[in-house]
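Undergrad: Whatever this is, show me its structure:
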Amino acid sequence: MSSQQQQSDTIATQELQEIVIQAPKVLRKSDMDVFYPSVSAIEHSKNGLQMLKNLMIPTLTVNEALSSVTSSGQSVQVRINGREASLDQVRNLLPETIKRVEWIDNPGLRYKGANAVLNFIVINPSAGGSLMTQAMPALNCSWGQYNAGLKLNNGRSQFGMSANFKLTNKVEMHREYHEVFTYPDGQTLTRTETPTRGYMDATFGGLQLDYSYIKPDTTVLWVAVHGYKAWPETSLYEGLLSLSNSPDAILLHDYNSKKGFTPSFQAYLEQHFGRGQLIAIDFNGSLYNGRTTHNYNERDAATENQLTDVNTRIRDCNQAYGIEANYIKNWKNSRLTAGVSYTANRNR
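TA: Here you go, the predicted structure:
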């Protein structure tokens, strides 16, 4: 007599929740598309740059790691409440303060020849504050991006402080090239460079203090003091250079270095009037003090005799000022912009 046992395995199943970001509401106008962020897009965004990515604007590419925004491979100008801004300032925006995003793919003269423009319309919370930090270090080399932003709100006013730091320390790099020169008599000369070693340093940081007053669609006032510090941005190329008309190889050394400090001041005022009219005034001024160094030399690989030795030292002291005023009149299907601008530079 035989008996047969049957055994059944029980597998517990669990349904995973899907993350769904609803498409934003889009309002098509004659000169722009206006995107209103959906609730899900706000909930799944930690900063303004992620919010922009979640808006899924056609042809727009947002790269958070490289801090770049492009449209069909071309750069995009970004603005906050009408004033020109940086991607670091966009990154420090709280998603819930972004009221709408204006996408202008055919900008006019007001935007200084930009290929496309993104204008973030934001509001200030009436109370409280926020602290945002972000760190993106590399694991296999001395490279990283670090950002922090503090904002304190009181009524329609906001006081802000932000800092950013970019580390690039002795990151390995090289160059190699092959070029042919043809003389008038038909003879040719071929130069070929084979790399031996090279590296790049590009460490810089910035600190900004700013104040803004925003009465939505009525008044925008923004002033900021910013300091930008570039530690020695250096690049070193060393290689072996061979010439088709000589059996002797040449040791090549090419070194570049640049460092400096740039304080700047910016102010922006936008006032709306009745019947779709507004006036926008933008002022900026900056001062740059820096030093640039370039060393280039060639030596005979066999004897190490000096063949070429060029050394350059440049000290810069540059000032730049600019003011622009625009009058804008909006109709239902058209817009008129009239403005004046003045720029001044003093370079030593």
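Undergrad: going forward, measure contacts and count neighbours with C-alpha atoms only.
TA: Fine.
Undergrad: since we're on residue 69, how many residues are nearby?
TA: If you count neighbours by other Cα atoms under 10 Å, residue 69 ends up with 21.
Undergrad: ok, now residue 261?
TA: 17.
Undergrad: Let me see the contact set for it.
TA: By Cα atoms under 8 Å, 6 or more residues apart in numbering, the contact set of residue 261 is 227-230, 288-290.
Undergrad: let's see it at 6 Å
TA: Each residue near residue 261 by Cα atoms under 6 Å, 6 or more residues apart in numbering is listed here: 228-229, 288-289.
Undergrad: Which neighbouring elements make contact with the host helix or strand of residue 136?
TA: Using DSSP states H and E, residue 136 falls within strand 127-137. Applying 3 or more Cα pairs under 6 Å, 6 or more residues apart in numbering; DSSP states H and E, we find strand 127-137 packed against strand 143-154.
Undergrad: Residues contacting the strand it packs on, please?
TA: 126-138, 158-168.
Undergrad: Now restrict these to buried residues only.
TA: The neighbour count (16 or more other Cα atoms under 10 Å) marks 132, 158-168 as buried among these.
Undergrad: Tell me the one among those residues nearest to residue 210.
TA: residue 160 (5.1 Å; Cα to Cα).
Undergrad: quick one: secondary structure of that closest one?
TA: strand (DSSP: H, G, I helix; E, B strand; the rest coil).
Undergrad: OK, contacts around it?
TA: Going by Cα under 6 Å, 6+ apart, residue 160 touches 150-151, 209-210.
Undergrad: and for comparison, fold this next one:
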Amino acid sequence: MILRYISTICFALIAFVVQAKSISGVVIDEHTKEALPGVNVTLVNDSAKVLLNTTTNGNGWFMLRDVKVNEAFVGLIYMGYESQKITVNINEGDLDLGEIKLSPKSTMLGEVVVSADKVIEKADKYVLIPTLAELNRASETLNLLSEMKVKMPGLQVNEALKRVSVDGGGVVFQVNGKEESLSKVQSLNQRDILRIEYRNTPDIRYADRGVSGVINFIMKPRQEGGTIMVELDESVTSLRSIATIAGTYYYKKSEWSINYGNTWQKNTKQYSDAQEQYIGRENIIYRNQIGQPSSMRDFSNNVSFGYTYMYDLNTMLAARLSFRAYDGNNRNYNIMEEIIGDAKSRYEKYNPNKSKSHSPTLDLYFRKNFSQTQSLELNAMGTISSGDYSREMHYKYDSGIDFNQINLTNNDSWAAALEALYSLKIGKVDTRYGVNYRRNHAENKYSENGAEFTPDHQTRNNLYFYGDLAGRWNKLGYTFSVGGKYFHNTGLSGSEHYLKFKALGTLNFKIDKHWSANYLYMYSPDMPPLSAMNDDVHTIDDISLQMGNLYIKPSTYQRHRLYVRYNTGNFYATAWGSYSRTDNSLNSVWYYDDDPSSKYYQMFINKTENGNYTDNISTQLDLSYQNLFNHLTLSASVGWDKYNVSDKAEYNSLNKVWASISANAYFGNWTIYANYSVAPRYSLDGRTFCRDIRFDYFGAKYRWKDFSFGARMVNAFTKRGFQQETETPSKVHPISKTFYIKDFANMVELNIVYRISFGKSYQRANRTLQNNGVDTGVNVKY
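TA: Below is the predicted model of the structure:
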């Protein structure tokens, strides 16, 4: 009995001596002093045995609880930073290590890190950590991207047009992995951005949507409070206004958000010149269009409401309800000069067009992280679109003959989609497996000159399944993706169905400290839009018609791309080369109907057809220097494109050199910037060669507390302002057009941004909403 009491007392004393204690601290960046979330913190003993493990929260804070040893080592590991090992002695209660500073490192096993600029080159993307200077200099998110594009190969930003592109194509924006609109991205407080994950290759998940890259903004986590942002772009020399109001509020496990965007624009000096020929009749018809002052009014409203519920850090549900309304009105005036043989005539051409539509969308998303290596995402989307479109033609000849035509289209469409995505990490390889089903129905009623509406409806069913993997072997990063799509389209004239497969692969090789190379191969069958398969025959003018084609086949797109990147200090250089080919390309082809028995006898018909192929050879050199003299960032790009278009009856080609320069200068709270297109780039749309819109600008911004004030001049020292040129070669109807808006010449715009954040912080899981949009099947561009 006595021995039992003595044993009890001894064990109690031992327990008292080694009672459970805690170790805490805050981990920050040594240079920027920013907190580092997600740092891996471990407690190990002399034998290197891991006793406890945790990670820092959104504020960089951590706590190791239930520490039952007096002496040990605290290890800190964070991607892109030097690891740190701290000896601790906690004989006297809980231990607070205070601020622990981690230093960025220049190299790390299996990845490439540029410490001064904080660029981590992973197998499938670039991870960029904005410096404190970059965050402080930027007035908003687009401005931040414009500054950081020197580190993001292929990224192009035009702040005046609010346009972002990657490798010449579209972009999917995400916030914490959740897909968002550009207006939502603009509303972010750039100072809350922890890092940017940039992908300049198509994601197999979004391959169906034709995007070329993904930009994901990882934000500082929040707990209670919120953010408010108001931005206004107002032109003082023309009628153009863009406004955004956004707010987000966090409370416990819930997040509420609202985002409203409004664009209003009215032009009164809009012109369209054209030279065209119609070949097929006894005499060629020559028409010369002389643009007269015309007007255009655009008014669009976008509003979205979002709610996110975090059951815990591994389980969440998100919902978003959005609504878009558009009202457009164009009044185009032109003088036409026509020559048919020896006969010459002149007439006035008046084309008023109206478009009015609205579409609500509901998006639901669920995510569950089962462990650190696997997760499941479920997404459901539904949208409805309704619109009325009118296109009028009124020709008044000098001879007194008039031609009048009124085309009306009423549209009702809807789309619904379901998606499931399973992610699994196997060792050092990340894999994903997904399936997406989408049903799209479009019903259009078409009428000419008050006649009874002709109904047309189409239903498209898409089943898309895909999978990918990403990993690294020594210095070689790789991604391999495959997808399969079953496509079934049903219309009044019949139905078509196809089963096609997609493939995507990238290789990223780190040659040495300064050089790296990246290769991309893409194989992607593309389905035609519903508007191209519409059976309705639309009158274009007095001698031409436009029609769709239900039986056109999917085109097949293949691309090889290689770029080599060099970086030393703040200097960046990237050399690109690519070759792409589209077989069964979708082209707008002109025919002349010379069959006397046809109802369209002696008419020129524009119809969507499958061509043989289109080729594109492209080279490009990008040069950039950031923080020159600690005040200036310069970027320049020059390239050459060659396009070849082969149809069943003709072949055309185009060679063009293009170049652009941009600059940002910083002095205290002032930013001065400029973007100039030395020689605009050309692109190919079907069989039409299109010169990029010229929208050059220079301006200045001043930051004061929670405000940013800016002014810029767009298309300075020009007479035509906004200008676009197109050329469509054809043996039946060749045409070249020049469209320009003088209202945008020497345009002065003022910009005001007010942004404020309030409340505490906390940690949220990533999520994504990605199914959106409806194909209405409406084509009013004829």
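Undergrad: coming back round to it: most widely separated two among the buried ones among the contacts of strand 143-154 of structure 1?
TA: Farthest apart among these - using Cα to Cα - are 158 and 168, which lie 33.0 Å from each other.
Undergrad: ok, back up a step: got a quick PyMOL command for the buried subset of the contacts of residue 261 of structure 1?
TA: The buried residues among the contacts of residue 261 of structure 1 can be selected in PyMOL (16+ other Cα under 10 Å) with this line:
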select buried, resi 228+229+288
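Undergrad: Run a quick neighbour tally on residue 464 of structure 2.
TA: Number of residues near residue 464 of structure 2 (other Cα under 10 Å) recorded here: 21.
Undergrad: Now do it against residue 488 of structure 2, distance only.
TA: 12 Å (Cα to Cα, to the nearest Å).
Undergrad: Please apply the same query to residue 415 of structure 2.
TA: 15 Å.
Undergrad: Ok, residue 323 of structure 2 next?
TA: 29 Å.
Undergrad: same check, this time on residue 254 of structure 2
TA: To residue 488 of structure 2, residue 254 of structure 2 is 41 Å away according to Cα to Cα.
Undergrad: Quick one: the helices in structure 2, in order.
TA: Assigned by DSSP state H, the helices in structure 2 fall at 2-17, 132-137, 141-148, 182-186.
Undergrad: For residue 73 of structure 2, which of those helices is the nearest?
TA: Taking the helices of structure 2 one by one with Cα to Cα, helix 2-17 is closest: 19.2 Å.
Undergrad: Map residue 292 of structure 1 across to structure 2 for me.
TA: When structure 2 is aligned by TM-score structural alignment, residue 292 of structure 1 is paired with residue 389.
Undergrad: residues in contact with that match?
TA: 354-355, 408-409.
Undergrad: Which residue is the nearest non-sequential neighbour of it?
TA: Among residues not flanking residue 389 of structure 2 along the chain, residue 355 sits closest, at 4.6 Å (Cα to Cα, 6 or more residues apart in numbering).
Undergrad: Kindly state which residue of structure 1 is aligned to the one you found.
TA: Alignment note (TM-score structural alignment): residue 355 of structure 2 maps to residue 258 of structure 1.
Undergrad: just residue 370 of structure 2 next, same as before
TA: Checking TM-score structural alignment: residue 370 of structure 2 goes with residue 273.
Undergrad: and its match, how many residues sit next to it?
TA: Using other Cα under 10 Å, residue 273 of structure 1 has 12 other residues around it.
Undergrad: measure the match of residue 292 of structure 1 to residue 684 of structure 2 for me?
TA: 27 Å.
Undergrad: cool, residue 272 of structure 2 as well?
TA: Applying Cα to Cα to residue 272 of structure 2 and residue 684 of structure 2 gives a distance of 20 Å.
Undergrad: Can you tell me what residue 380 of structure 2 aligns to in structure 1?
TA: That one, residue 380 of structure 2, aligns with residue 283 by TM-score structural alignment.
Undergrad: Run a quick neighbour tally on its match.
TA: 19.
Undergrad: Next up, the contacts around the closest residue to it other than its chain neighbours.
TA: Leaving aside its sequence neighbours, residue 283 of structure 1 sits nearest to residue 323 (Cα to Cα, 6+ apart; 4.3 Å). Shown in contact with residue 323 of structure 1 (Cα under 6 Å, 6+ apart): 282-283, 341-342.
Undergrad: Which of these are buried? Put it as a ChimeraX command.
TA: Selection command for ChimeraX covering only the buried members of the contacts of residue 323 of structure 1, criterion 16+ other Cα under 10 Å:
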select :282,283
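Undergrad: need the contacts of residue 323 of structure 1 in a markdown table with distance to residue 85 of structure 1, can you?
TA: What follows is those, written out as a markdown table (distance: Cα to Cα, whole Å):
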| residue | distance to residue 85 of structure 1 |
| --- | --- |
| 282 | 12 |
| 283 | 13 |
| 341 | 18 |
| 342 | 19 |
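Undergrad: nearest to residue 96 of structure 1, of the contacts of residue 323 of structure 1?
TA: The nearest member of the contacts of residue 323 of structure 1 to residue 96 of structure 1, counting by Cα to Cα, is residue 282 at 26.2 Å.
Undergrad: what separates that closest one from residue 108 of structure 1, distance-wise?
TA: According to Cα to Cα, residue 282 of structure 1 and residue 108 of structure 1 sit 17 Å apart.
Undergrad: What is the corresponding segment of structure 2 for the strand holding residue 136 of structure 1?
TA: Going by TM-score structural alignment: strand 127-137 of structure 1 matches residues 224-234.
Undergrad: and that stretch, how far from the chain's centre?
TA: 22 Å (Cα atoms, centre = their mean, to the nearest Å).
Undergrad: what's the answer for stretch 232-241 of structure 1, then?
TA: Computed by Cα atoms, centre = their mean, the chain-centroid distance of stretch 232-241 of structure 1 equals 26 Å.
Undergrad: Over to stretch 561-569 of structure 2?
TA: 23 Å.
Undergrad: Kindly report the same for stretch 82-94 of structure 1.
TA: That offset, for stretch 82-94 of structure 1, works out to 10 Å (Cα atoms, centre = their mean).
Undergrad: how about that stretch, which residues of structure 2 does it hit?
TA: Using TM-score structural alignment, stretch 82-94 of structure 1 pairs with 177-189 in structure 2.
Undergrad: residues contacting residue 218 of structure 1?
TA: Residues in contact with residue 218 of structure 1, defined by Cα under 6 Å, 6+ apart, are 271-272.
Undergrad: cool, and the one 10 residues further on?
TA: With contacts defined as Cα under 6 Å, 6+ apart, the neighbours of residue 228 of structure 1 are 205-206, 261-262.
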